[in-house]
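[1] Got a predicted structure here, sequence first:
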Amino acid sequence: MLPRVVVAPYECLTRLPNMGNMPLHDSREEAAIVALLRGTADVTKMRPKDLRARLEDGELPTGVYFSRITGLIEVDPSALEAISTEIEGWRASGIRVMFSSSPDYPESLRNVYDYPLVLFGTGTRAADECTVAVVGSRNASPRAVQMASELSATLAAQGVTIASGLARGIDTAAHEAALRVGGRTVAVLGHGAGQIYPRENAPLLERIRTRGGEILTQFWPGSPPTKQTFPMRNVTMSGLSGITIIVEAAEASGTRHQAQAAVHHGHHVLLHESVASGTSWGRDMVSRCLAQEFGSADEAANLASTRLTAGPSELAFA
């Protein structure tokens, strides 16, 4: 029989009141968290609310610190040691491992209800108090690419952090425009660190990392992209960003997930008039006053600046 090691999963799995800023105590606790996550069918690929439902139903143990045992799991000590070594390896390769109660975990993301339980990052960590997501179609029209570029450059030059998903089309234009004016941009990936998708954006990824930007992902290092990971990525990007701007999108575009998440996060949504009138979800959001439409890059930049000053959205939704 294996020696019994008692560990208590960390607060980030239970979201206990008034404990949101507690630092991790030691590497054993970090390893215990990873062990617990991996022991539940790779829960980093589950929506956070699904994991919370499992916790509330008592399917997973709960607790806070080793010294405060309210729920227990048993882990092979050698397994914990192996996981600690793996975490050290991630960090040695330049990957930040940020649990939701780590001091370097993005504050804006921690403030939404469906934040990821762990983030992995490379590049430069910053407060990013004013972040705008500029997203849209992978197969974007030249007009939309130009608009995304102008909009992102204008906002980045004003000190706004531009978030996007490193995809082809609108995302690429947004990242490149922010870098071109010396601004900051954050790429939120739908796969783990060490993967690159699309491959042609490998040079862009490196420029973001080395020129003051940041690469963030909620997926284990080395994890490939899947159909499920991209919508999850969009929800995380919404949490990071006070405003989501959709420059171009079709009816089935994945950006609709981000627009819907932004509303639920109480964040602002701006839709280009082609999206506001050309998609059923865009028409619905505008008709219910859940999003505002714009017609030009200048108009979108002005609306975004106004809303960043005003703070979180107070729009009601059903």
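    Yes, it's here. Numbering: from 1, shown residues only.

[2] C-alpha from now on. contacts and neighbour counts both.
    Fine.

[3] would you say Gly159 is within a helix?
    No. With DSSP: H, G, I helix; E, B strand; the rest coil as the criterion, Gly159 is located in coil rather than a helix.

[4] Does the closest residue to Arg96 other than its chain neighbours lie in a helix or a strand, and which?
    The shortest distance from Arg96 to any non-neighbouring residue, by Cα to Cα, 6 or more residues apart in numbering, is to Gly121 (4.9 Å). Per DSSP states H and E, Gly121 falls inside strand 118-123.

[5] okay, pairing it with this:
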Amino acid sequence: MPEHHSSACPPAELEARLRLHRLPEVGLRRFQTLIEAFGSASSALSAPATAWRTLGIPAAACEARRSPEVRDGASAAMAWLERPGQHLLMWDQPGYPPLLGEIDDAPPLLFVAGNPALLERPQLAIVGSRRATPPALDNAAMFSRYLAKAGFTITSGLAVGVDGAAHRAALEAGGSTIGVLGTGLEKLYPQRHQSLAQAMIERGSAVVSEFPLDAGPLPANFPRRNRIISGLSLGVLVVEASLASGSLISARLAAEQGREVYALPGSIHHPGAKGCHQLIRDGALLVESVEQILDSLRGWQNLPPAPVDKPAHPLLALLHAQPQTSEGLARSSGQPMAQVLASLTELELEGRVSNEAGRWFARSG
């Protein structure tokens, strides 16, 4: 198993990050603020309360850092990470999925059971109603099967209905699939998907969550996890959704994140089609076949190996002109996104580019 996924930090710093992560009202921005202000999570935890107040960190977070619940939770997570196939990805460490790193409010920590490398591969999200009709479940399975065979990892939320059908079909096709939870990995919800999650982990797929391992199913967590489903993916396919469906949240977030949004049309008499029809009116691509999705993402399949040892890298020339997002580079270079991301990773490792707030900058020297 790749070591760096769980242990790029020294153990004391890793435990300190796990404690910061459990504090109330500490999301990515405050997490980053604390680490940047004090140099490390360990130093942040031992800093005086006045210093936290100066940074605008809420009193509740400051008081909770000494609590036994926070300490014990971090120790339990350290023990969890000792077991095989259980990993922690951090927003500022190697192995963090690059597309997810580009979104606003990317999760600072991501717990992964299964194969963490999968999160860096091309993914398509398939989402839809929990109370899906039999034809919708068939469609979810069909699209999932074909897209998995075309080389995409199928990402969804492990909910009942469309999500479960998409995960199962990807596995049955011999493909890979990622389940993003709205609970901690040790509190899997819904319970009836326990065996599906286990099968995914055992067959080289993955189940992930930004929430502490013991976090329960709070209603507010499910819309939050939708930004991760869309953030990991190149596009989101909505199979069936009423106007009140959480799938519409995923689709709207996907559009805001610059991802493709696809929707399957349905009968004008069926309430479960109204959400998809609304998305199509809002600019989602109406799809009737897998080919339409593959066409819109052409260039992801059969990728040529990224060019090596080219002194004047074409992406560098574009970045010297102006800083750009990965999507902007893909557009202006005409290269497929996978190739752009592979090249950027190499250039970053060579110290020739850096990423700040989702934009890439060429580094001189």
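    All right, it came through fine. All values derive from a computational prediction rather than experimental measurement.

[6] and the residue nearest to Arg96 of structure 1, what is it in contact with?
    Gly121 of structure 1 makes contact with 95-98, 193, 214-217, according to Cα atoms under 8 Å, 6 or more residues apart in numbering.

[7] one more time with 6 Å, if that's ok
    By Cα atoms under 6 Å, 6 or more residues apart in numbering, the residues touching Gly121 of structure 1 are 95-96, 215-216.

[8] hey, where'd the helices end up in the stretch 1-150 of structure 1?
    27-38, 48-56, 77-92, 107-110, 142-157 (DSSP state H, counting those that start in this stretch).

[9] Looking at the ones you listed, which is nearest to Ser67 of structure 1?
    Nearest to Ser67 of structure 1, of all these, is helix 27-38, at 11.3 Å by Cα to Cα.

[10] in structure 2, what residues pair with the closest one?
    Aligned using TM-score structural alignment, helix 27-38 of structure 1 spans residues 11-22 in structure 2.

[11] Show me which residues of the matching stretch are buried.
    Buried residues in stretch 11-22 of structure 2, counted by 16 or more other Cα atoms under 10 Å: 13-22.

[12] cool, and stretch 203-222 of structure 1?
    For stretch 203-222 of structure 1, a neighbour-count test (16+ other Cα under 10 Å) marks 204-205, 207-209, 212-221 as buried.

[13] Mind telling me the two of those farthest from one another?
    Maximum pairwise distance in the buried residues of stretch 203-222 of structure 1, criterion Cα to Cα, is 23.2 Å, between Gly212 and Trp220.

[14] what about the helices in the stretch 151-300 of structure 2?
    For the stretch 151-300 of structure 2, the helices defined by DSSP H, counting those that start in this stretch cover 162-172, 194-202, 221-232, 246-256, 271-281, 290-296.

[15] could I get the ones you listed as JSON lines with distance to Val127 of structure 2?
    Formatted as JSON lines, those follow (distance: least, Cα to Cα, whole Å):
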{"stretch": "helix 162-172", "distance to Val127 of structure 2": "6"}
{"stretch": "helix 194-202", "distance to Val127 of structure 2": "17"}
{"stretch": "helix 221-232", "distance to Val127 of structure 2": "9"}
{"stretch": "helix 246-256", "distance to Val127 of structure 2": "6"}
{"stretch": "helix 271-281", "distance to Val127 of structure 2": "11"}
{"stretch": "helix 290-296", "distance to Val127 of structure 2": "15"}
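
[16] Can you check which of those gets nearest to Glu63 of structure 2?
    Of the helices of the stretch 151-300 of structure 2, nearest to Glu63 of structure 2 by Cα to Cα is helix 221-232, at 23.2 Å.

[17] matching residues in structure 1 for that closest one?
    Against structure 1, helix 221-232 of structure 2 falls on residues 229-240 (TM-score structural alignment).

[18] Quick one: map Gly164 of structure 2 onto structure 1.
    Aligned partner of Gly164 of structure 2 by TM-score structural alignment: Thr172.

[19] So the residue nearest to its match when sequence neighbours are not counted versus Glu299 of structure 1, what's the distance?
    Nearest residue to Thr172 of structure 1 in three dimensions, chain neighbours excluded: Leu166, at 5.6 Å (Cα to Cα, 6+ apart). Computed as Cα to Cα, to the nearest Å, the Leu166 of structure 1 to Glu299 of structure 1 distance reads 24 Å.

[20] And these two? Which one has more around it.
    Leu166 (28 against 14; other Cα atoms under 10 Å).

[21] follow-up on the earlier one: which residues in structure 2 does the strand holding Gly121 of structure 1 align to?
    Counting by TM-score structural alignment, strand 118-123 of structure 1 corresponds to residues 109-114.

[22] Kind regards, and thank you for your time.
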